[in-house]
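K.L.:
Turn this into a structure:
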Amino acid sequence: MRNIVLLAPNGQVGFELVRALVPLGTVFTLSRSDVDFADTPAVVAKVSALAPDIIVNAAAWTAVDKAETEREAAFLVNAALPSALATVAQQHKAWLVHYSSDYVYPGNGTTPWQETDATGPLSVYGESKLAGDNAVMANCDKHLIFRTSWVYAARGNNFMRTMLKLALSREALNVVADQIGAPTPARLIAQVTALALQQAVLAGNNATALSGVYHLAPKGHCSWYEFAGEIFCLARQQGMGLALKPEQFKAITTADYPTPAQRPANSRLNLTRLEHTFNLQLPEWQQQLAVTFAELTAE
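P.N.:
Presented below is the predicted three-dimensional model:
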């Protein structure tokens, strides 16, 4: 039986991974209550003691704006931690799964980014995620780096839950309409991770041919404004009494809503490499939102 070490099992993605990884082996979890993720020597000691065959790193500093003023803290979790895990994975000849972000790209144009495109982060958060990617690639032969976008889930703090909460209490709402990407549910990330890992493990001596960076998101794209609109449509179909008046739901520009960290305008991700390499068919973002919303309302 394989030993799988999962970091951050209580986060949005981690919660889904706990369930998705079970068929692949014995899952050992390390949460922030078990070890400080910024204390890399402590993490290394705990992970090594579990003799991992697979390490899945769902830990991340995700406070994008806060990273602008807390650069060192962001880099400790987003760069130093994956670097240390890559070294441990290499020592144990284990697979390392690491999650990255659309923020590593410069966000210009309208063409979906390919994994081979030049990176160019616009923020400290993006820089820290790119540093983590590079460290994993440099220090671990057997790695799967999944760059994803706009992650949400039925639990935790995310755009879907925030928009619904606001629509239930406010009559008017403005949402940015000039940033484009694909809303990605944590459940899909976990499912694809498990499927890719299964193929990687079965590949045996050919395993390293599967190593690399992959884009993981649903098909299609939308703006944050369109994403919110779809959420409100589903809520009304469920009979929720939204306080939000349709005529008071308005699209604004990024310039109208300044933030400490610059956001990429174009977060479209080309999914061809992931689909072809692992023979997967990724679903449309609207279908995934409907499933995730149903899960939220069921709870």
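K.L.:
contacts and neighbour counts: CA atoms only from here.
P.N.:
OK.
K.L.:
Break down the stretch 51-200 of the chain into its helices, ranges please.
P.N.:
71-75, 81-92, 124-139, 159-169, 186-202 (DSSP state H, counting those that start in this stretch).
K.L.:
Next one: Ala74 from Glu68, what distance?
P.N.:
Distance from Ala74 to Glu68, counting by Cα to Cα, to the nearest Å: 9 Å.
K.L.:
okay, and the common contacts of the two?
P.N.:
124-125 (Cα atoms under 8 Å, 6 or more residues apart in numbering).
K.L.:
okay, these two: which has more neighbours?
P.N.:
Taking neighbours as other Cα atoms under 10 Å, Ala74 and Glu68 compare with Ala74 leading, 26 against 16.
K.L.:
does Gln281 count as helix, strand or coil?
P.N.:
coil (DSSP: H, G, I helix; E, B strand; the rest coil).
K.L.:
Double-check it against Leu274; I have them as touching.
P.N.:
No - here Gln281 lies out of contact with Leu274, judged by Cα atoms under 8 Å, at a distance of 9.1 Å.
K.L.:
Have a look at these two and say which one is more surrounded.
P.N.:
Leu274 (21 against 14).
K.L.:
I'd assumed Leu216 was in contact with the more buried one.
P.N.:
Yes - the pair formed by Leu274 and Leu216 meets the contact definition of Cα under 8 Å, at 7.1 Å.
K.L.:
tell me the contacts of Asn266?
P.N.:
107-112, 179-181.
K.L.:
tell me which of these is nearest to Ile252?
P.N.:
Using Cα to Cα, Gln179 comes nearest to Ile252 of those, at 10.3 Å.
K.L.:
Please report how far the closest residue to the closest one other than its chain neighbours lies from Lys46.
P.N.:
Nearest residue to Gln179, sequence neighbours excluded (Cα to Cα, 6 or more residues apart in numbering): Ala265, at 4.2 Å. Counting by Cα to Cα, the gap from Ala265 to Lys46 is 40 Å.
K.L.:
ditto for Gln287
P.N.:
Counting by Cα to Cα, the gap from Gln287 to Lys46 is 39 Å.
K.L.:
neighbour count winner among the two?
P.N.:
Lys46 (15 against 12).
K.L.:
Next up, the contacts around the more buried one.
P.N.:
So Lys46 contacts nothing (Cα under 8 Å, 6+ apart).
K.L.:
One more sequence to fold, the one below, so I can look at both together:
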Amino acid sequence: MGDKLCLLVPGGTGQLGTDLAALASDTVSVRAAGSAELDITSAGSVIEAVSALADEAQASGSRAVVINAAAYTAVDAAESDEERAFAVNADGPRVLAAACSSRRVPLVHVSTDYVFPGDADRPYQPDDPLGPRSAYGRTKAAGEDAVLGSGASAWIVRTGWVYGLTGKNFVRTMMRLESERDTLSVVDDQRGAPTWSADLAAGLLELARAIAAGQGPRQRVLHCTGGGETTWFGFARAIFGHLGADPERVRPCTSAEFPSPVERPAYSVLSADAWRAAGLAPLRDWDEALTAYFEALRSAAVR
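P.N.:
Prediction:
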């Protein structure tokens, strides 16, 4: 077997999947499949896709790996549609893991900080007790259990506060609101680590290559986020600065001032200790990544 990688990315048209496909395309055979092309809740479709991946890898002398970026991420909507969220976030990974186990294809499954209660006072370690407080968090925790209990050669990678060049995310929302409002209020009592999806994709590809080379980490649950930490308010002010707007236009407020059907984690910082111990490169600090993000955004606008 060579060191070439054959990659299947369910959820391949989302912001993370798009970045995975773009980063991998030069050196990896990659199929990034959106939900219309590959519904992970459909056992038949999943078995067919994983089998095709395994056959391609065998024929080309490559290593097959699946990175599951498919998820139901509408946090508020999940509270009233938990059945659908469970289908995508728990049943889907269970089907995917079973197919990977059958064909002996390693699986990397992307999860979330929402599996924790959010009441810690130091960064969460991968083996800290779970305690999701939302439908989204419960369904993602169930997906983790399904994957880890499947018998597949599988790894869970938790992340949080992800933003990208495409799709709906906090950065793009702030960009829109900056042009629409004189001032805006952003919560200053929720703390986490902003993560550019391109940086996360690079980390996941590094992990996939290690797994393909037979050097997958012994620890099966890992955390991968941008370095450092801030609040949504601090993040918003940094975004305004990159837009050339006055950060003072962003005012701090509390979560209580924005009633929501979802109890969002007050503390979402995830420790990179296990990631680093596995020999994987930690992601750069969130503010450095945000600078690179805006450079990429300007570059894309020029083309």
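K.L.:
circling back: now for the helices of the stretch 51-200 of structure 1, which one comes closest to Pro41 of structure 1?
P.N.:
By Cα to Cα (comparing all of these), the closest turns out to be helix 81-92, at 8.1 Å.
K.L.:
Check how far that closest one sits from its aligned residues in structure 2, on average.
P.N.:
Helix 81-92 of structure 1: mean distance to aligned residues in structure 2 after superposition is 0.9 Å, counting by mean Cα distance after the TM-score superposition for structure 1.
K.L.:
So for that helix, what gets flagged as buried?
P.N.:
Going by neighbour count (16 or more other Cα atoms under 10 Å), the buried part of helix 81-92 of structure 1 is 81-90.
K.L.:
Could you do stretch 148-155 of structure 2 as well?
P.N.:
Buried residues in stretch 148-155 of structure 2, counted by 16+ other Cα under 10 Å: 148, 150, 152-155.
K.L.:
biggest separation within the residues you listed, which pair?
P.N.:
Ser150 and Trp155 (11.4 Å).
K.L.:
which residues does the residue mapped onto Gly143 of structure 2 from structure 1 contact?
P.N.:
In structure 1, the residue matched to Gly143 of structure 2 (TM-score structural alignment) is Gly132. Residues near Gly132 of structure 1 by Cα under 8 Å, 6+ apart: 78-83.
K.L.:
again, but for Gly14 of structure 2
P.N.:
Each residue near Gly14 of structure 2 by Cα under 8 Å, 6+ apart is listed here: 34, 69-70, 166-167.
K.L.:
Report the buried members of those residues.
P.N.:
Using 16+ other Cα under 10 Å as the burial test, the contacts of Gly14 of structure 2 include 34, 69-70 as buried.
K.L.:
which stretches of structure 2 form strands?
P.N.:
Under the criterion DSSP state E, strands of structure 2 are mapped to 5-10, 29-33, 63-68, 107-112, 154-159, 162-163, 184-187, 191-192, 195-196, 221-223, 230-231, 250-253.
K.L.:
Just put those in TSV and tack on distance to Ala202 of structure 2.
P.N.:
Shown next, in TSV, are these (distance: least, Cα to Cα, whole Å):
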stretch	distance to Ala202 of structure 2
strand 5-10	14
strand 29-33	14
strand 63-68	12
strand 107-112	13
strand 154-159	13
strand 162-163	14
strand 184-187	30
strand 191-192	20
strand 195-196	10
strand 221-223	14
strand 230-231	22
strand 250-253	32
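K.L.:
just so I know, which of those lies nearest Thr139 of structure 2?
P.N.:
So among those, strand 107-112 is nearest, using Cα to Cα, at 10.2 Å.
K.L.:
Would you check the span in structure 1 matched by the closest one?
P.N.:
Using TM-score structural alignment, strand 107-112 of structure 2 pairs with 96-101 in structure 1.
K.L.:
Excluding chain neighbours, what is closest to the most far-flung residue of structure 2 relative to its centre?
P.N.:
Computed with Cα atoms, centre = their mean, the residue of structure 2 farthest from its C-alpha average is Asp182, at 32.1 Å. Closest residue to Asp182 of structure 2 apart from its sequence neighbours, by Cα to Cα, 6+ apart: Arg249 at 6.7 Å.
K.L.:
need the contact list for the alignment partner in structure 1 of Gly92 of structure 2.
P.N.:
Using TM-score structural alignment, the partner of Gly92 of structure 2 in structure 1 is Leu81. For Leu81 of structure 1, the contacting residues are 37-38, 40, 132, by Cα under 8 Å, 6+ apart.
K.L.:
With Asp145 of structure 2 instead?
P.N.:
Counted by Cα under 8 Å, 6+ apart, Asp145 of structure 2 has zero contacts.
K.L.:
again with Gly192 of structure 2
P.N.:
Contacts of Gly192 of structure 2 by Cα under 8 Å, 6+ apart are 160-161, 229-232, 267-270.
K.L.:
swap in Val75 of structure 2?
P.N.:
Residues near Val75 of structure 2 by Cα under 8 Å, 6+ apart: 134-136, 262.
K.L.:
What is the aligned counterpart of it in structure 1?
P.N.:
Using TM-score structural alignment, Val75 of structure 2 pairs with Val64 in structure 1.
K.L.:
so Pro252 of structure 2 touches Val186, yeah?
P.N.:
Yes - look at Pro252 of structure 2 against Val186 with Cα under 8 Å: they come within range, at 5.4 Å.
K.L.:
Please enumerate the shared neighbours of these two.
P.N.:
In contact with both Pro252 of structure 2 and Val186: Phe233, using Cα under 8 Å, 6+ apart.
K.L.:
what's around Ser48 of structure 1, how many residues?
P.N.:
Neighbour count for Ser48 of structure 1, taken as other Cα under 10 Å: 15.
K.L.:
which residue in structure 2 lines up with it?
P.N.:
By TM-score structural alignment, Ser48 of structure 1 lines up with Ser51.
K.L.:
So that match sits against Arg104, correct?
P.N.:
No - counting by Cα under 8 Å, no contact exists between Ser51 of structure 2 and Arg104, whose distance comes to 9.9 Å.
K.L.:
Report how many residues lie close to Asp273 of structure 2.
P.N.:
Neighbours of Asp273 of structure 2 using other Cα under 10 Å come to 16.
K.L.:
same question, Ser35 of structure 2
P.N.:
15.
K.L.:
In contact with it, which residues?
P.N.:
Ser35 of structure 2 neighbours (Cα under 8 Å, 6+ apart): 10-11, 70.
K.L.:
Could you narrow those residues to those that are also in contact in structure 1?
P.N.:
For the contacts of Ser35 of structure 2, the contacts that are reproduced in structure 1, applying both residues aligned by TM-score structural alignment, their matches' Cα atoms under 8 Å, are Gly11.
K.L.:
For Ala301 of structure 2, state which of the contacts of Ser35 of structure 2 is nearest.
P.N.:
Taking Cα to Cα as the measure, Ala301 of structure 2 lies nearest Gly11 of the contacts of Ser35 of structure 2, at 25.1 Å.
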